[in-house]
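*Asks:* got a predicted model here, sequence first, then my questions.
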Amino acid sequence: MRKTGLFFGSFNPIHVGHLILANAMVQSGEVDEVWFVVSPQNPFKKRSSLLHEFDRLDMVNAAIQNNFNFKASDIEFRMPKPSYTVDTLVYLSEKNPMHNFKLIVGEDNLAGFKKWKNHEVILNDYGLLVYPRPKSKPSDLKDHPHVKLIEAPMVDISATYIRNAIKENKDIRYLVPEGVRELITSKHFYQD
């Protein structure tokens, strides 16, 4: 069985913080690989602020192209919208029986995790790998037997900050991988 961490996100755009956290997950030994699941529509976010899903997928592929422990997934592009994590987990498990999937989430998601659709199924059938986030609210889920806190750098880079920097014509080097920066520049992403 291959231990696979699923890192869901809009990746609007993917940035070095995402990559640092995914690498920490692999280095922890809890997973062999991380799949970046590009979400077409997060039920908690407004759709209008999202770059087209295929453009975001292209940026993820550009970011991870040299790391064989990382994979980009567009599975949610073909699923009913809005997409719910539990539905994607069940679908991926059915299609990939040789993978043992774990859900990667930020510590800031724990406080509201019980509001997620079928959160008990996610906890009991898959489990959570949790990375530290600044200003996270306390949660009793930290003590759940299927929740594992992973030591990782406290990365506080936001895609919103990057998008705003682009609009203000600021340099985003070092915030995103070079291949992502080249795509953003050549396709004029986030400039209007």
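*Replies:* Now that the structure is in, tell me what you want to look at.

*Asks:* when you work out contacts or count neighbours from here on, use the C-alpha atoms and nothing else.
*Replies:* Will do.

*Asks:* show me where the protein has strands.
*Replies:* 2-9, 33-38, 70-73, 99-106, 128-131, 147-149 (DSSP state E).

*Asks:* can you list these in TSV and add distance to residue 48 and mean neighbour count?
*Replies:* Below are the strands of the chain laid out as TSV (distance: least, Cα to Cα, whole Å; neighbours: other Cα atoms under 10 Å):
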stretch	distance to residue 48	mean neighbour count
strand 2-9	16	20
strand 33-38	16	24
strand 70-73	22	20
strand 99-106	24	21
strand 128-131	28	24
strand 147-149	33	17
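
*Asks:* tabulate the ones you listed in JSON lines, adding columns for distance to residue 20.
*Replies:* As requested, the strands of the chain are exported to JSON lines (distance: least, Cα to Cα, whole Å):
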{"stretch": "strand 2-9", "distance to residue 20": "12"}
{"stretch": "strand 33-38", "distance to residue 20": "12"}
{"stretch": "strand 70-73", "distance to residue 20": "12"}
{"stretch": "strand 99-106", "distance to residue 20": "13"}
{"stretch": "strand 128-131", "distance to residue 20": "11"}
{"stretch": "strand 147-149", "distance to residue 20": "16"}
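
*Asks:* what's the closest of these to residue 27?
*Replies:* With respect to residue 27, and counting by Cα to Cα, the nearest of the strands of the chain is strand 33-38 at 9.6 Å.

*Asks:* that closest one packs against which elements?
*Replies:* Judged by 3 or more Cα pairs under 8 Å, 6 or more residues apart in numbering; DSSP states H and E, the packing partners of strand 33-38 are strand 2-9, helix 16-27, helix 53-64, strand 70-73.

*Asks:* looking at those, which is nearest to residue 115?
*Replies:* The nearest among the helices and strands packed on strand 33-38, by Cα to Cα, is strand 2-9 at 16.7 Å.

*Asks:* okay, pairing it with this:
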Amino acid sequence: MKKVGIIGGTFDPPHFGHLLIAQEVLEQCSLDEVWFMPSHIPPHKQRDDLTSDEERKEMVQRAIHDNEQFRLCDIELKRNGPSYTIDTIKLLKKEHPNIRFYFIIGGDMIDYLPKWVGIKELIEMITFIGVKRPGYPSQSPYKGKVVEVNVPQLDISSSFIRNRVAQRKNIRYMLPEPVRLFLMERGLYAKKQGVRNR
């Protein structure tokens, strides 16, 4: 059975931290592919300046275009309302009955799994892969359902990049060059702060 990892998020923008996590999990967990799944309206992140679905989709495509084991999964962008993982997984399993899905989360999120919508059902449908972070020991009650992996740490976040752009600071080498060129051409992040890109 094909093994596919899913890494979700706003990807606003996608950066090398996302790609490193995906590649390390792919190899360490012997997955066949990793699908990048931009969320439409993430339940835990309510930002009114979220970049459009189409722009985030384009940035993900540009970020992963040179890795044949990475795919874009836009299932959540096609739905209305908040993107709950339980609903997404049900749809994916219905559409791909011969795929075993793994859901990749940050190590600091492992302890919050009991608060996820539909977690009791979800934990029986998929395996979670928790990316361990130094200083965040896991106390998850789902020990047998969560695989923890160690990944080299890159101290980069999407919000950090957005702030750098707004301040007209360099973001080169923080994200793939095709993504950087796209967001600069579109004036993303800077225009929301009333600042023009150079």
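*Replies:* The structure has been received and is ready for your questions. All values derive from a computational prediction rather than experimental measurement.

*Asks:* where does the TM-score land?
*Replies:* Overlay of the two chains. TM-score (TM-score structural alignment, normalised by the length of the first structure): 0.94; 191 aligned residues with a Cα RMSD of 1.4 Å.

*Asks:* now the helices and strands packed on strand 33-38 of the first structure as JSON lines including distance to residue 191 of the first structure?
*Replies:* JSON lines is the format used below for these (distance: least, Cα to Cα, whole Å):
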{"stretch": "strand 2-9", "distance to residue 191 of the first structure": "21"}
{"stretch": "helix 16-27", "distance to residue 191 of the first structure": "20"}
{"stretch": "helix 53-64", "distance to residue 191 of the first structure": "14"}
{"stretch": "strand 70-73", "distance to residue 191 of the first structure": "25"}
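
*Asks:* out of these, flag the one nearest residue 88 of the first structure.
*Replies:* Using Cα to Cα, those put strand 2-9 closest to residue 88 of the first structure, at 10.0 Å.

*Asks:* and for the closest one, what span of the second structure is it aligned with?
*Replies:* Mapping strand 2-9 of the first structure onto the second structure (TM-score structural alignment) gives residues 2-9.

*Asks:* the matching stretch vs the first structure, average distance?
*Replies:* For stretch 2-9 of the second structure, the mean deviation from the first structure after alignment is 0.5 Å (mean Cα distance after the TM-score superposition for the first structure).

*Asks:* hmm, back to that, quick one: closest of the strands of the first structure to residue 44 of the first structure.
*Replies:* strand 2-9 (11.5 Å).

*Asks:* and that closest one, how far from the chain's centre?
*Replies:* Strand 2-9 of the first structure sits 8 Å away from the centroid of its parent chain (Cα atoms, centre = their mean, to the nearest Å).

*Asks:* same check on stretch 124-142 of the first structure?
*Replies:* With Cα atoms, centre = their mean, you get 14 Å for stretch 124-142 of the first structure.

*Asks:* contacting residues around it?
*Replies:* Contacts to stretch 124-142 of the first structure, defined as Cα atoms under 8 Å, 6 or more residues apart in numbering, come from residues 5, 21, 25, 100-108, 110-111, 122, 146-156.

*Asks:* check stretch 143-162 of the second structure too.
*Replies:* 11-17, 20-21, 24-25, 28, 107, 123, 127-133, 171, 174, 189-190.

*Asks:* just the buried members of these?
*Replies:* 11-17, 21, 24-25, 107, 123, 127-133, 174, 189-190 (16 or more other Cα atoms under 10 Å).

*Asks:* picking that back up, so for residue 167 of the first structure, which of the helices and strands packed on strand 33-38 of the first structure sits nearest?
*Replies:* Nearest of those (Cα to Cα): helix 53-64, 17.4 Å.

*Asks:* now do the buried residues in the closest one.
*Replies:* The neighbour-count check on helix 53-64 of the first structure (16+ other Cα under 10 Å) flags 53, 55, 56, 57, 59, 60, 61, 62, 63, 64 as buried.

*Asks:* okay if I get those as a markdown table plus distance to residue 167 of the first structure?
*Replies:* Formatted as a markdown table, the buried residues of helix 53-64 of the first structure follow (distance: Cα to Cα, whole Å):
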| residue | distance to residue 167 of the first structure |
| --- | --- |
| 53 | 20 |
| 55 | 18 |
| 56 | 17 |
| 57 | 21 |
| 59 | 18 |
| 60 | 21 |
| 61 | 23 |
| 62 | 21 |
| 63 | 21 |
| 64 | 25 |
